[in-house]
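Asks: Have a look at this fold, sequence not included:
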């Protein structure tokens, strides 16, 4: 039976047939998911790079031409061959997960696509009467070395993909809400589909045992909507499939709103509706058509680009600001007794607890780690240096270490302290859907901060506006927006009337 991570199956659930294709792998909540979209793109780019480098290297070795790198015939031939080869690989299905997994099955198709590309190159040179421009030794040398290198590359890729598959890193963990006939048909479709990249963790339904079986198509029913949200919080859940008829419009809307706080895709099987649209309307899980209800705000190449942006810009910022940070640390130590740095637990991505670094701005014996009481103007707990660094947000600079460590981003919704309140109430009690801001990794600065909603949140309106800005950022994220926010942040810090 399926390993379902943190969830526990009731002891009275009967044993049923196993579902090995969907369940025969080890789930690890700590193991990060690797996107097949990114892997396919990376292998395509590697194929093009290897083919071009080989073509140039062999030409430099065998062709008596001092300016070979800028030679129009050779450069055009190398570039076109690389593009044609990759197009051939694509047509032959060599960028699917199944082909990555199987080295033996790949070999004939790799040879076919590479040979076809060379045949087209030779035919083009013949018909354009440009054959005399190329070295025959170069043609032969590039072809042979290309076979060796491309097969070697595929052997390496196959080994990596097998390893990642065994670790469960290439499968999206999915939960199904709805335990009726739609669920059973969906599970059957996924089981027979070799290209499906999901593994089902369990089924959830709020209806009682008299209406829904406790085991559906071999998978346990683990509870209702409340248990689904809790399960998604406590384990890595990448996708939620709402297996209800689309005619249950009110219930689908309620579910979508409740699930909008989670950093997971929410989909509905296309079979749940009698309506049929064009193929472009649907996304696909393997070959199973799905209607997208909610998408991950940052996924695939977006995640890669944001990760690189954080690491590169964060490292440069840390290096450039190191003298200032050392000076601030010295001033804090000189001003009052205690450590220069202060650690505080806050809510991060997917509502997880993270620990962030800040410069200490309060007297050591008056620090409020959970922020149960907001800092106000003239607060006696704040030191002299603390007033300045809080007003200018210099106290946040040590969070660059968090960016390097990976639990913060440069730009994103600001992480709030555990007991932060507005007008005496916890933030999540004040703002409906508050936890939707945790669908992405929190940041040092964000859209709310550059729009004037930084500092004290003593009224419901202030936290409401801050959350609205956070949701806007999540729904409109791009690297250009991140860059714009970073550039605007220093100017926003000049307006410090709400920062104490």
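Replies: Nice, thanks for sending it over. Predicted model only: the values in this text are computed from it and were never measured.
Asks: going forward, measure contacts between C-alpha atoms and count neighbours the same way
Replies: Will do.
Asks: ranges for the strands of this protein?
Replies: Remark: strands assigned in the chain by DSSP state E are 172-177, 198-204, 215-216, 219-220, 239-242, 265-269, 283-285, 288-294, 341-347, 353-359, 409-411, 421-422, 425-426, 443-445.
Asks: Let's have the ones you listed in a markdown table, adding distance to residue 42 and mean neighbour count.
Replies: Below are these laid out as a markdown table (distance: least, Cα to Cα, whole Å; neighbours: other Cα atoms under 10 Å):
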| stretch | distance to residue 42 | mean neighbour count |
| --- | --- | --- |
| strand 172-177 | 19 | 24 |
| strand 198-204 | 21 | 23 |
| strand 215-216 | 38 | 18 |
| strand 219-220 | 35 | 26 |
| strand 239-242 | 24 | 24 |
| strand 265-269 | 23 | 23 |
| strand 283-285 | 21 | 16 |
| strand 288-294 | 25 | 18 |
| strand 341-347 | 33 | 18 |
| strand 353-359 | 31 | 19 |
| strand 409-411 | 24 | 26 |
| strand 421-422 | 45 | 23 |
| strand 425-426 | 44 | 14 |
| strand 443-445 | 28 | 22 |
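Asks: Relative to residue 304, which of those strands is closest?
Replies: Closest approach to residue 304 among the strands of the chain (Cα to Cα): strand 409-411, 12.6 Å.
Asks: Provide the contact partners of stretch 487-495 at residue level.
Replies: Residues outside stretch 487-495 that contact it (Cα atoms under 8 Å, 6 or more residues apart in numbering) are 391, 392, 393, 445, 449, 450, 451, 452.
Asks: ok, second structure coming up, stack it against the first:
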């Protein structure tokens, strides 16, 4: 049994039914809104065309409408029109839908005017189609919000209460409750396996509330900041937690200390970029990867790949893949010894692939499986040291970087912060860049970092 298996031993293997149902409901409701918007646009413009030109609708019209639907979906995602808030707030849902529809129409008219085909447009049909579509979109969004409020009230989001020596407020009994002592949960920042255990539990929830003794609040706050979840601590006082907001749980004051840095549309955009780039690159590089694998096999005995435990998003541990560059008997599975320029553990082929960053290419498989992203904070080995001190003991903000998926490359790497961590400042520089990336994420920034990565594939600190 592996360390990870031991870490989660004793946990329920299945999500509570009510919790799983609510999580599934959110996904299906968001998909319903997307489909309803598309259907409203199709029906609305079909009404306009049928009124002005009764009969069948030409294939060119359907092609144009398909393009409009794709553009509208993209704008709606960017405008947060499909966020979970739009499921419960009618005002926010209608506002986001109208802004998205207006932006789509503006873009449509710009294209029409640039192509100089305004004279061929059936103007009455177009005007009637716009009015009909807007009325249908607003109507279906109001109906969906009303349905969600009546069906789920305030219970659409999944909540977990972890009790670690604190009192259990009466209002919490409607949520899933876990006794930290009974489940052997601790807010231990020096135990990656405990953080993995907690991350495994929290992945089933949208919100977690901690009820603990005053002396444990700071540690729980630091744990939750990197957990990629809205985390709150029951507290009448704010203290030094660095709160984001103050909420109420049935009249009990809670302090919000963390939120996932990316909302659902942003995560969808980032994942789409990963898939769109990773799949063709893997296919293109497949012959080259096979040649590298053969060279490694001929150079020294042992497996082609090196697998190592790394800390991923939400403090959950995964196994990173690399081409093996060291002899098997001297490989460092914990990562306590950084590779040096004269490292005698590195094989002949290993030195070449490390210098050119070819050894990192198998991580594209981690990206494909959703364990990593193309761009993000680099995942570190659990035993990595800055000088003679563990990374997370240099600065407790280290755990905050795990609120995003780890990346093959990142802001720290394109700034030259890579290689051995011989001094405390080496990890401090990387952490600063990671937190800057975390706080200012955008899709275009990811694209820019990928473009700059080509300039640092061969780097003086790569050995």
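Replies: Arrived safely, thanks for sending. These numbers were taken from a predicted model, which means no experiment stands behind them.
Asks: Among the contacts of stretch 487-495 of the first structure, which ones are in helices?
Replies: Under the assignment DSSP state H, these contribute 391, 449, 450 to helices.
Asks: aligned partner of the second one in the second structure?
Replies: Aligned by TM-score structural alignment, residue 449 of the first structure pairs with residue 413 of the second structure.
Asks: my read: residue 262 of the first structure touches residue 350, true?
Replies: Yes - applying Cα atoms under 8 Å, one finds residue 262 of the first structure in contact with residue 350, separated by 6.7 Å.
Asks: Now do residue 412 of the first structure: how many residues are near it, please.
Replies: Applying other Cα atoms under 10 Å, we find 26 other residues in the vicinity of residue 412 of the first structure.
Asks: List the contacts of the residue mapped onto it from the second structure.
Replies: Under the alignment (TM-score structural alignment), residue 412 of the first structure pairs with residue 376 of the second structure. The contact partners of residue 376 of the second structure, by Cα under 8 Å, 6+ apart, come to 404, 405, 406, 407, 408, 409, 410, 411, 434, 437.
Asks: Can you show me which of these carry over to the first structure?
Replies: Contacts from the contacts of residue 376 of the second structure that recur in the first structure, judged by both residues aligned by TM-score structural alignment, their matches' Cα atoms under 8 Å, are 404, 405, 406, 407, 408, 409, 410, 411, 434, 437.
Asks: isn't the fourth one right next to residue 371, touching?
Replies: Put plainly, it is residue 407 of the second structure. No - with contact defined as Cα under 8 Å, residue 407 of the second structure does not count as touching residue 371 (9.2 Å).
Asks: mean deviation of the longest helix along the first structure from the second structure?
Replies: Looking across the first structure with DSSP H, the single longest helix is helix 301-335. Overlaying the second structure shows helix 301-335 of the first structure at a mean distance of 2.4 Å from the equivalent residues (mean Cα distance after the TM-score superposition for the first structure).
Asks: What distance do you get for residue 295 of the first structure to residue 476 of the first structure?
Replies: The gap separating residue 295 of the first structure from residue 476 of the first structure is 12 Å, by Cα to Cα, to the nearest Å.
Asks: Those two: which is more packed in?
Replies: When neighbours are counted by other Cα under 10 Å, residue 295 of the first structure and residue 476 differ, and residue 295 comes out ahead with 15 against 11.
Asks: doesn't residue 265 make contact with the more buried one?
Replies: Yes - between residue 295 of the first structure and residue 265 there is a contact at 4.6 Å, judged by Cα under 8 Å.
Asks: one step back: what count of nearby residues applies to the match of residue 449 of the first structure?
Replies: By other Cα under 10 Å, 23 other residues sit near residue 413 of the second structure.
Asks: Distance-wise, check it relative to residue 455 of the second structure.
Replies: 11 Å.
Asks: And for residue 174 of the second structure?
Replies: Separation of residue 174 of the second structure from residue 455 of the second structure (Cα to Cα) stands at 54 Å.
Asks: Kindly report the same for residue 291 of the second structure.
Replies: 24 Å.
Asks: And for residue 318 of the second structure?
Replies: 28 Å.
Asks: In the first structure, what stretch matches stretch 333-345 of the second structure?
Replies: Going by TM-score structural alignment: stretch 333-345 of the second structure matches residues 369-381.
Asks: ok, now which ones touch the residue of the second structure most remote from its centre?
Replies: Residue farthest from the centre of the second structure, counting by Cα atoms, centre = their mean, is residue 54 at 47.9 Å. Residue 54 of the second structure makes contact with no residue, according to Cα under 8 Å, 6+ apart.
Asks: next one: residue 460 of the first structure
Replies: 422, 423, 430, 431.
Asks: ok, so of those, who is nearest residue 481 of the first structure?
Replies: So of those, ranked by how close each gets to residue 481 of the first structure (Cα to Cα), first place is residue 431, at 24.9 Å.
Asks: Surely residue 396 of the first structure and residue 445 touch.
Replies: No - with contact defined as Cα under 8 Å, residue 396 of the first structure does not reach residue 445; the gap is 9.3 Å.
Asks: Identify the residue of the first structure aligned to residue 428 of the second structure.
Replies: Checking TM-score structural alignment: residue 428 of the second structure goes with residue 464.
Asks: Now for that match, how many residues are close by?
Replies: 19.
Asks: so what's it closest to, chain neighbours aside?
Replies: In space, and not counting its chain neighbours, residue 464 of the first structure is closest to residue 431: 6.0 Å by Cα to Cα, 6 or more residues apart in numbering.
Asks: ok so, going back, and for the match of residue 412 of the first structure, nearest residue in space, chain neighbours not counted?
Replies: Going by Cα to Cα, 6+ apart, residue 376 of the second structure has residue 407 as its nearest residue, at 3.8 Å.
Asks: And residue 282 of the second structure, by the same measure?
Replies: Sequence neighbours aside, residue 364 is the residue nearest to residue 282 of the second structure in space, at 7.2 Å (criterion: Cα to Cα, 6+ apart).
Asks: Now do the same contact list for the one you found.
Replies: So residue 364 of the second structure contacts 278, 282, 374, 408 (Cα under 8 Å, 6+ apart).
Asks: which residues sit in contact with residue 317 of the second structure?
Replies: 4, 193, 196, 309, 310, 311.
Asks: how about stretch 123-132 of the first structure, aligned to which bit of the second structure?
Replies: So stretch 123-132 of the first structure sits over no part of the second structure, by TM-score structural alignment.
Asks: these two touch, right, residue 28 of the first structure and residue 5?
Replies: Yes - the criterion here is Cα under 8 Å, and residue 28 of the first structure meets it with residue 5 at 7.2 Å.
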